[in-house]
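[1] I need the structure of the sequence given here:
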Amino acid sequence: MLVKLGCNLTAIDIAADLIEVAKEHASADPVTSKIKYVFEPVEEHAKSNFEKYDIVVSTFVLEHVNDHDFFIQSCVRCLKKNGSIFISAISKSLLSWLIIIYWLNTF
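    Sure, this is the predicted structure:
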């Protein structure tokens, strides 16, 4: 995890309950307890955090977003010049869904 490498980490989510779960998991480790959690959509976050981050990571969010272009533009707006963005999404293949179901039931 980036925070264990000394990076400042801001975690953004629109689900308050998931932020609480993440905080609970992070509280067990003094390093990860330094993560800053923000409850707002990235589209709103981008308005006051222009060119703030070196890296933006979006994991399994894109498939839940209605306006992909605006979402990605908002992520890019938060990036510093020459920053990097990493976006992952769940494939809609049957194999991918089976793997996700297995993973969710295992961990």
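[2] please make it C-alpha for all contacts and neighbour counts, starting now.
    Will do.
[3] which residues of this structure fall in strands?
    In order along the chain, the chain carries the following strands (DSSP state E): 10-13, 36-39, 53-59, 79-88.
[4] ok, which of those strands comes nearest Leu104?
    Each of the strands of the chain has some distance to Leu104 by Cα to Cα; the shortest is strand 53-59, at 15.0 Å.
[5] and this one, so I can compare the two:
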Amino acid sequence: MSLAETVSRIDSLSDDQRECVENCNEATDVCEWCADECLGDPEMEECARLCRDVADLTSMHARFMARGSAYSAILAEACAEACEDCAEECSQHDADHCQVCADVLQDCAETCRQMAGA
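    So this is what the prediction gives:
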């Protein structure tokens, strides 16, 4: 069963929440990939650091949303801000992994902002 199929089976989540969980999980994966690709390049250290921060935050936020935590809205705000900062950093680099990461993070930031205001 895919992650999207698993998330779709969590009855307590709205469609918007499901989309945010899926975006957070995708952001986690792409940030780990981007950070790994940046390792060893001194010019990419900030990108790697931000990607690792985002991966941790988005992973935690997805888990909190899936279980209906009261702290989810607080994490949503932190995720949105971190995603925006990381997307800005990634967009400054020509590497494919950075460009993919920036695109995914923009979507994640948008859905997290919606969850922060919900």
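[6] can you give me the TM-score here?
    TM-score for the superposed pair, counting by TM-score structural alignment, normalised by the length of structure 1: 0.31. Supporting figures: 56 aligned residues with a Cα RMSD of 4.2 Å.
[7] residue contacts, the closest residue to Ala82 of structure 2 other than its chain neighbours?
    With sequence-adjacent residues excluded and distances taken as Cα to Cα, 6 or more residues apart in numbering, Ala82 of structure 2 is closest to Val54, at 5.9 Å. The neighbourhood of Val54 of structure 2, defined by Cα atoms under 8 Å, 6 or more residues apart in numbering, consists of Ala27, Thr28, Cys31, Cys79, Ala82, Cys83, Cys86.
[8] now swap in Ile74 of structure 2 and tell me
    Neighbour list for Ile74 of structure 2: Ala116 [criterion: Cα under 8 Å, 6+ apart].
[9] cool, Ala4 of structure 2 as well?
    When contacts are counted by Cα under 8 Å, 6+ apart, Ala4 of structure 2 touches Glu22.
[10] quickly find the element holding it.
    Counting by DSSP states H and E, the secondary-structure element that holds Ala4 of structure 2 is helix 3-8.
[11] got the buried residues for that helix?
    Residues of helix 3-8 of structure 2 classed as buried: Val7, Ser8 (neighbour count, 16 or more other Cα atoms under 10 Å).
[12] which secondary structure element contains the residue nearest to Ala82 of structure 2?
    Per DSSP H and E: helix 45-66 holds Val54 of structure 2.
[13] give me the distance between that helix and the centre of its chain.
    Per Cα atoms, centre = their mean, to the nearest Å, the displacement of helix 45-66 of structure 2 from the mean C-alpha position of its chain is 6 Å.
[14] residues of the helix or strand following that helix that come out buried?
    Next in sequence after helix 45-66 of structure 2, counting helices and strands by DSSP H and E, comes helix 72-91. Of the residues in helix 72-91 of structure 2, those with enough neighbours to count as buried (16+ other Cα under 10 Å) are 72-73, 75-91.
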